[in-house]
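Chemist: Okay, here's the prediction I keep looking at, along with the sequence it came from:
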Amino acid sequence: MKRIVNSALKITGLLTVILGVLGVLTFSYFFFVGIYLIGIGLLLYLFDYLTLKFIRNRRAYSATQTILTIAYLGLAFVTYMNWQEHNYIVFQKNFKGQAGIIFGIEGYPELPKTKYWKKTIKLPNDGILITSTKVEDIPSTIRFAFTDNSEVDYLNIDWDPNFEMDCIVNDSKIKSWLFYVKGEESTTVKEVMTSMCNEISSNTKKSVYKSEYSPIVADNKGKYLWLQSKGLNSLPDGLGSLSIYKAILTGNGFNEIPEQIFEIGTLEDLIMAVNPISEFPCNLTRLKRLKSISFAETRIKEISCDLSQLDSLVHFDIARNELTTFPDQLKTIPNLTWLSLNNNQFTDFSFIDKRLNKLEMLYLYTNKVNRISSETKYLGNLKELLIFDNEIDSIPENISDLKNLEKLEIWDNPIKYISPRIAELTQLKTMRIDDDYLTQADKENLKRWLPNCSISYQTRSEKLDILER
């Protein structure tokens, strides 16, 4: 044992190895740090061996041991402190809501210098600090404080270190750190970033960042705006200069259609799904070329405006809104052919009347529909009916009303009876259905009734067993 710790380098080496072993035993991030420390500890033993082998003078040997040990401890201290380098974000007393640091804007002050491995950044009263410093030039670790030195509850502070905003009409990008101190709703930093994009467009401000990938992309139909899940609640000005046919704004924080969208005269498709929109936009008629709109998974429950002027609109999506009552004003859309109502709470077809007789596609899956009621008489032009994942136990005689039906998805329903009149669906090309309660004779009849239809069966109970495992 004495030979293991009979010099300063051996003692520090042993302590380093012990720390490394403890790190390895955590089986976490520190596992790799532990491997690194074990290697350094063994290297210290090698240095000890080399000093003993090549330095014969006792005094020189002791001096060398002392110098190397002090150097190692100093290097370890500096390395540890560099690892602990952080930004000290100081909020004003009692601050609540959104705060942030906007980086890389030319002409603004740089952030304070780092002192003793700590960069103290005091946020102003409004919580918004704009700087010319680039985000890459500061530590990525943060700690929080308030100006009155009150206790900080880290569970009440959210930090988004990667919020970026493309200015869309130019190639600039704005980067920021967003902080949210719980207690008050606010989007002020994002709004300032939007205004800054407008100033960049007017050449009064400049960002050091450029968009790596343009939000304007193209497919075989043309150019479109892709801003899915960007955390946005406002858009910069100037979108009227874009010649795009579609705007995808899914998964943001818009509580209404941004005014800038109405500037796009070429817009045909608008996807506003998964946004906290609660009031239906009656000014939708301003989009003269609009063919398709999606308000899926929003908060819209009713529509109180006349939509009869939307004569170019053919596709309407209001899925995943927990609807129990069909918005009657949708029936005033004169040329509606595609309607998506999936993932709502409808129980039958009673919302359908002759005003929906132009429908060609009806998506009604994942509801609580328990029967195919007689309103099918208004769906003579229907080509696709997706009604899977409901509670339907029979395909009744009135299925024959759907004379132009080409695709029927009715699986995930406990179908026990199929009317022979399904044979009148001579245009039916594909059908998918569960066979839990169907006999072999039922299947043979179905094939005989629909000789030109590709029928796919699935066993519902087997699928449920798989899901439960």
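Modeler: Now that the structure is in, tell me what you want to look at. Numbers count the residues shown, from 1 in each chain.
Chemist: When you work out contacts or count neighbours from here on, use the C-alpha atoms and nothing else.
Modeler: Fine.
Chemist: How much space separates Ile38 from Ile18?
Modeler: Separation of Ile38 from Ile18 (C-alpha to C-alpha, to the nearest Å): 8 Å.
Chemist: out of these two, which sits in the busier spot?
Modeler: Taking neighbours as other C-alpha atoms under 10 Å, Ile38 and Ile18 compare with Ile38 leading, 24 against 16.
Chemist: alright, now check it against this:
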Amino acid sequence: MGWLTCCQCKSKEEKVTELDFSRCGISDIPDEVYANSPTLEVLHLEGNKLKDLSPQLFQCIDLRYLNVSDNEIRAIPPLVSKLINLQVLIFSKNVLEGVHPGLEKLSKLTVLDLSMNDLGKVPDAIMSLIHLQQLCLNDTGIDFVPANIGRLSNLRVLELRDNNLCELPKSIRRLTNLQRLDVSDNNLSNLTEVCESHGNLTELWINGNNITELSVSITHLKKLNDFDASYNNLDSIPKEIGHWTKITNLILSFNNLSFLPKAVGNLRNLQVLKLESNCLEELPSTICKLVNLEELNLQNNCLLKLSSGIGHLRKLATLILSDNKLQQLPPGKIQCIFISKL
């Protein structure tokens, strides 16, 4: 039949705990699922043509992992409350019009992904899932985050990308365990709550918003590895950025930056620095202290000259300088330089 049973049984008596029917073109759940309902723990049904979930599926009460992403399912039915052992539920890329309150009964749920469904609002049931560690609501048409999101204090990952958010509730400060926060492609104008209270963040994505400044409270984000603030309206970066000593990827492209603070030289672990399409006329001399820098993109700025030390950054493999006003290149050897339209 072309379907794969992932358990790879060693004998006919061995219990089937995992089944994979992903991308098989099926429109109904296979009988094998029901036949193994007493022992089934992991079920992949993503990438098919399912329009609904039959009541029999919810007899698999030992299910820990259920992935039904990329189907045509319109609703999470009330019977979902029977899957009391479920830890991971992936329902992204369907045509959900709502989520039944029975979802709140899944007290062991740690991962929930409802991305790419036209929900319009954050389902109330989610706020009862206090053991959630990862919540993904990307591209769901939501325009606000409930004030009681602070109840989800175990969250490590929160993804709210590509929505209509204009602000984040103050209660988001209570999510002190967050390690990854993605609020890119919204309508946010500031992130004060985030910067003041999320010292455990290692990844912060705020690109594609209307942010005009970064609070000096960014000093608290000392564990950041990745930060993307491209496609905003930033005209300056506070000197407190110098506290981000662990950061490896810093993206500030497509803003209105006319200068960088000298403190950028403190980012000794930085490997990628993207500054294209700003208004930079010069760079601070301290940029030559970025000894681990491998890629520097300065395309489409107003640079007249570069510090001579840039050419001596030993790990710098890519330097993009096109669309500037440079009269000469810095001395030194760089493996790959893009300099068209100087």
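Modeler: Looks like it came in fine. Owing to the predicted nature of the structure, the values given are computational and were not obtained by experimental measurement.
Chemist: any common contacting residues for Ile38 and Ile18 of structure 1?
Modeler: Common neighbours of Ile38 of structure 1 and Ile18 are not found (criterion: C-alpha atoms under 8 Å, 6 or more residues apart in numbering).
Chemist: Chain neighbours aside, what residue packs nearest to the residue nearest the centre of structure 1?
Modeler: Taking C-alpha atoms, centre = their mean, the centroid of structure 1 lies closest to Ser229, which sits 4.3 Å from it. Distance criterion C-alpha to C-alpha, 6 or more residues apart in numbering; nearest residue to Ser229 of structure 1, sequence neighbours excluded, is Gly251 at 4.4 Å.
Chemist: Equivalent analysis for Asn398 of structure 1, please.
Modeler: Nearest non-adjacent residue to Asn398 of structure 1, counting by C-alpha to C-alpha, 6+ apart: Ser374, 6.3 Å away.
Chemist: can you check Gly34 of structure 1 too?
Modeler: Among residues not flanking Gly34 of structure 1 along the chain, Gly20 sits closest, at 3.7 Å (C-alpha to C-alpha, 6+ apart).
Chemist: Likewise for Leu14 of structure 1?
Modeler: Gly41 is the one closest to Leu14 of structure 1 (C-alpha to C-alpha, 6+ apart), at 6.3 Å.
Chemist: And that neighbour, what's its match in structure 2?
Modeler: When structure 2 is aligned by TM-score structural alignment, Gly41 of structure 1 is left unaligned.
Chemist: how would you label Gly41 of structure 1: helix, strand or coil?
Modeler: Following DSSP: H, G, I helix; E, B strand; the rest coil, we place Gly41 of structure 1 in the helix state.
Chemist: cool, and the one 4 residues further on?
Modeler: When classified by three-state DSSP, Tyr45 of structure 1 comes out as helix.
Chemist: From Ile410 of structure 1, how far out is Ile392 of structure 1?
Modeler: Going from Ile392 of structure 1 to Ile410 of structure 1 by C-alpha to C-alpha gives 9 Å.
Chemist: same check, this time on Asp465 of structure 1
Modeler: 20 Å.
Chemist: Same question for Asn82 of structure 1.
Modeler: Using C-alpha to C-alpha, Asn82 of structure 1 is found at 62 Å from Ile410 of structure 1.
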